[in-house]
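Undergrad: Provided below are the primary sequence and the corresponding predicted coordinates.
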Amino acid sequence: MRKRKPNRLKGYDYSKNNLYFITNCVKNNLCCLGRVVCVGTGRDLSVRDSENHSENHSENHSENHSENHSENHSENHSENHSENHSENHSENHSENHSENHFENHFENHDFEKFMFIMELNQYGSIVKERIEWLERQYSYVKIHNYQVMPNHFHFILEINNQNANGEKIKSVSSLMGALKTTSSKLIHEAVFQDFEWHRSFHDNIIRDEKSYINIFNYISNNPKNWWKDKFYSKD
């Protein structure tokens, strides 16, 4: 049997003052915490080409429309286009364009011009609240940055025993145990009985300012880079 690689640094005291980069995944990387949406034009990914469509449509449509519509569409366009285009375009564009066009944008790297955020569902909102709860519950804990994603979350956690107020300092594993246990319980109560976290979690001890800045930015940019993420799933 293949020996499981330990996730914690052997011999290290994970209750000592430090900054820790934490990642935890839903079991089987199931996307159940929400979705990443485009907010570049105030619309979500149901209109994924919000920027290019307005540009290309205005350019191509103005050219083709002036040529073809003046000849062929002058009589039919006002009737058929208004009826069929309004019905079919809204249906087909939202269905086909949302599925196919953004993936093409991703392949062509056009996504760089968009802004993305994570739109949490009720389960993702529970996870978000539990991450913030850690800081409220334990006086020695500070969350510097965090991001809940469709099937995982990241955060930077600081332990500072000077703020303990006489409390016993819990290790990172104990803190994560509290977060995972309470969030699972609340998600189960929200009628998602099959929800489970991955058995363990990943940590990285942040040892210098450069690492801190890189990790902080990585977390902040996670929604934008979702389609390049190793945890990415179309589900």
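TA: Yep, it's here.

Undergrad: going forward, measure contacts between C-alpha atoms and count neighbours the same way
TA: Fine.

Undergrad: secondary structure class for the nearest residue to Y146 once chain neighbours are set aside?
TA: Residue nearest to Y146 in three dimensions, not counting chain neighbours: F155, with 3.9 Å by C-alpha to C-alpha, 6 or more residues apart in numbering. Following DSSP: H, G, I helix; E, B strand; the rest coil, we place F155 in the strand state.

Undergrad: What distance do you get for the most centrally placed residue in the chain to S174?
TA: For the chain, M149 is the residue whose C-alpha lies nearest the centre (C-alpha atoms, centre = their mean; 3.2 Å). The gap separating M149 from S174 is 22 Å, by C-alpha to C-alpha, to the nearest Å.

Undergrad: picking up where we left off before, which ones are touching the residue nearest to the centre of the chain?
TA: Taking C-alpha atoms under 8 Å, 6 or more residues apart in numbering, we find M149 in contact with 33-36, 118, 124, 222-223.

Undergrad: Same check on E55?
TA: Contacts of E55 by C-alpha under 8 Å, 6+ apart: none found.

Undergrad: helix, strand or coil for it?
TA: Secondary structure assignment for E55 (three-state DSSP): helix.

Undergrad: and W227, how many neighbours does it have?
TA: Number of residues near W227 (other C-alpha atoms under 10 Å) recorded here: 17.

Undergrad: Excluding chain neighbours, what is closest to it?
TA: Nearest in space to W227, with sequence neighbours left out and distances taken as C-alpha to C-alpha, 6+ apart, is F106 at 7.4 Å.

Undergrad: want to compare, so here's the second one:
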Amino acid sequence: MKWPDRKLNRLNGFDYSRDALYFVTSCVLDKACVFGEVVNEAMQLNKFGCIAEQQWHRLAELYPYVVLHAFVVMPNHVHGIIEIDRELVGTGRDLSARRLNDGAGTVNTVIAGSLPAQKIKSLSQLVGAYKTTTSKLVRSAGLAEFAWQRSFHDHIIRSEKAYNQIRDYILSNPEKWPDDVFYQQV
């Protein structure tokens, strides 16, 4: 039996573990609104939404080459900008400078201690780690049937103009929720 051809989700031939900025979107299965609700143009996270938010920030703690930029948890999906920056990984003897972005453009540098050499995960592996740990924690918190939609959407950010437009889109997502394509399909 021949399986139907699947649309490729990633850019053919692109190394998704290389230094770059990536815009990612991941949806809850069937676009179920499980992370909270938008009230007065602001996202009000419930306990499951808080888990989704905490696990996103955990990526930067677990992987020293990850810099997180703008991020939002919506009722049934998440949007974020994730940066892979190999210069942040030490040799195991060096001190590594970590940059943390608050989502509004402010970058702070934090000096971390000695880090062991680390293999750089691809974007798919990072998002997979996020979705796996989030799923386990949401299920154990009481939403036994929770699941993410298969795969995720990504866009490689190639210019400052694109970065600014995407960051603004992410940060303004809650106020635009009634017009959001994800809301319309609920």
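TA: Done, it's in. Just so we're clear, the structure is a prediction, and the values are computed from it rather than from any experiment.

Undergrad: Need the TM-score from the superposition.
TA: Once superposed, chain against chain, the TM-score is 0.82 (TM-score structural alignment, normalised by the length of the second structure); 158 aligned residues with a C-alpha RMSD of 1.3 Å.

Undergrad: any chance you could map the strands in the second structure?
TA: 20-27, 36-39, 42-45, 66-73, 77-84, 96-101, 107-112, 153-157 (DSSP state E).

Undergrad: closest to E53 of the second structure out of these?
TA: When these are compared by C-alpha to C-alpha, strand 66-73 sits nearest E53 of the second structure, at 6.5 Å.

Undergrad: what's that closest one aligned against in the first structure?
TA: Strand 66-73 of the second structure lines up with residues 141-148 of the first structure when matched by TM-score structural alignment.

Undergrad: how big is the offset of that stretch relative to the second structure?
TA: Once the two models are superposed, stretch 141-148 of the first structure sits on average 0.5 Å from its counterpart in the second structure (mean C-alpha distance after the TM-score superposition for the first structure).

Undergrad: tell me which residues of that stretch are tucked away?
TA: 141-143, 146-148 (16 or more other C-alpha atoms under 10 Å).

Undergrad: which residues are in contact with that stretch?
TA: Applying C-alpha under 8 Å, 6+ apart, the external contacts of stretch 141-148 of the first structure come out as 33, 118, 120, 124, 127-128, 131-132, 134-135, 153-160, 216, 219-220, 222.

Undergrad: 7 Å instead?
TA: By C-alpha atoms under 7 Å, 6 or more residues apart in numbering, the list of residues contacting stretch 141-148 of the first structure from outside reads 124, 128, 134-135, 153-160, 216, 219-220.

Undergrad: which bit of the second structure covers stretch 17-37 of the first structure?
TA: Stretch 17-37 of the first structure covers residues 19-39 of the second structure once aligned (TM-score structural alignment).

Undergrad: end-to-end on that stretch?
TA: By C-alpha to C-alpha, the extent of stretch 19-39 of the second structure from end to end equals 37 Å.

Undergrad: Quick check: buried residues in it?
TA: Within stretch 19-39 of the second structure, the residues scored as buried using 16+ other C-alpha under 10 Å are 19-28, 31-38.

Undergrad: just the contacts of M149 of the first structure now: which is nearest Y12 of the first structure?
TA: Closest approach to Y12 of the first structure among the contacts of M149 of the first structure (C-alpha to C-alpha): N222, at 28.5 Å.

Undergrad: What lines up with E87 of the second structure in the first structure?
TA: By TM-score structural alignment, E87 of the second structure lines up with Q162 in the first structure.

Undergrad: How many residues are close by its match?
TA: For Q162 of the first structure, the neighbour count with other C-alpha under 10 Å is 10.

Undergrad: which residues touch it?
TA: By C-alpha under 7 Å, 6+ apart, Q162 of the first structure has no neighbours at all.

Undergrad: V38 of the second structure too?
TA: 44, 174.

Undergrad: ok, T109 of the second structure to V127 of the second structure distance?
TA: T109 of the second structure is 24 Å from V127 of the second structure, by C-alpha to C-alpha.

Undergrad: So for G142 of the second structure, which of the strands of the second structure sits nearest?
TA: For the strands of the second structure, proximity to G142 of the second structure was assessed by C-alpha to C-alpha; strand 36-39 is nearest, at 14.3 Å.

Undergrad: Which stretch of the first structure lines up against the longest helix along the second structure?
TA: Longest helix of the second structure, by residue count under DSSP state H: helix 123-140. Aligned by TM-score structural alignment, helix 123-140 of the second structure falls on residues 172-189 of the first structure.

Undergrad: superposed on the second structure, where does that stretch end up, distance-wise?
TA: Stretch 172-189 of the first structure, aligned to the second structure and superposed, deviates on average by 0.5 Å (mean C-alpha distance after the TM-score superposition for the first structure).

Undergrad: In TSV, list the buried residues of stretch 141-148 of the first structure along with distance to K228 of the first structure.
TA: Converted to TSV, these look like this (distance: C-alpha to C-alpha, whole Å):
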residue	distance to K228 of the first structure
V141	31
K142	29
I143	25
Y146	19
Q147	16
V148	16
